[in-house]
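Visitor: 3D, please:
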Amino acid sequence: MRDESEYMVVAKKYAVEAKLAMMLELYGEQLAEKEGWRDLSGMEAIHLYVMNKHHWPLEQIRTMSTNHLRGVLAVEMQGWTLPAQHPARIGLSTL
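Guide: Okay, here's the model as predicted:
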């Protein structure tokens, strides 16, 4: 069994992964709003954007990890931040 400090490292790793996944979802929400895709969730907007940009099959995009999608969108997301008053900031601060 690991000691407490090792579990803290593992917990922090998964908290960072969850925060990054949430940020991608929120970026997708803003992307959907910008593009006028009112009926799409954040990840659906991410998938549609990547499909339109790279002409990759949607089925392939849906299998990509959030880490891979963030890499694909690195240029677009560069400098992007969540607006200060966004309600998701409270949830993100708990991660």
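Visitor: Please make it C-alpha for all contacts and neighbour counts, starting now.
Guide: Fine.
Visitor: Please enumerate the helices of the protein.
Guide: 4-35, 42-54, 58-62, 66-72, 74-77, 88-93 (DSSP state H).
Visitor: and the ones you listed as JSON lines, adding mean neighbour count?
Guide: Shown next, in JSON lines, are the helices of the chain (neighbours: other Cα atoms under 10 Å):
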{"stretch": "helix 4-35", "mean neighbour count": "15"}
{"stretch": "helix 42-54", "mean neighbour count": "18"}
{"stretch": "helix 58-62", "mean neighbour count": "13"}
{"stretch": "helix 66-72", "mean neighbour count": "15"}
{"stretch": "helix 74-77", "mean neighbour count": "12"}
{"stretch": "helix 88-93", "mean neighbour count": "12"}
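Visitor: I'd like the structure of this one too, to check against the first:
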Amino acid sequence: MNHDHGWNFQGEVSLDKGFPFHSKLKDWIGEYTNLPEGLSISIFESRCEEANCPVEETRLSWNTDKGEDSLRIGRSKEKISKQDFYLAWKKKTSN
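Guide: A predicted model of the protein is given here:
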């Protein structure tokens, strides 16, 4: 089942500058991924009222030489924990 419930653009940041809404997210991206420091990342949020999806979800999107790539995390952008990021990245990279 696809849960694209109207993503709302929240802004764009350069990975080397970090995220103004989250003091640790840049560090976790550096710890778990090989994304380049100067990468531009777009931030989107969505809310879902269905029982089988997260109430709030954050999507981080970036461009690669193969097209757009993204990571979906089942929390609002300010509430992402290290475990949330790790599990989302692990799920993404295990497919």
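Visitor: TM between them?
Guide: Once superposed, the chains reach a TM-score of 0.27 (TM-score structural alignment, normalised by the length of the first structure), with 44 aligned residues with a Cα RMSD of 4.3 Å.
Visitor: Enumerate the positions of the lengthiest helix in the second structure that are buried.
Guide: As assigned by DSSP H, the longest helix anywhere in the second structure is helix 82-93. For helix 82-93 of the second structure, a neighbour-count test (16 or more other Cα atoms under 10 Å) marks 85, 86, 89 as buried.
Visitor: can you tell me which of those lies nearest to residue 27 of the second structure?
Guide: Here the nearest of these to residue 27 of the second structure, counting by Cα to Cα, is residue 85; it sits at 10.9 Å.
Visitor: so that closest one touches residue 26, yeah?
Guide: No. Counting by Cα atoms under 8 Å, residue 85 of the second structure does not reach residue 26; the two are 10.8 Å apart.
Visitor: what about residue 59 of the second structure, distance to residue 30 of the second structure?
Guide: Distance, residue 59 of the second structure to residue 30 of the second structure, using Cα to Cα, to the nearest Å: 17 Å.
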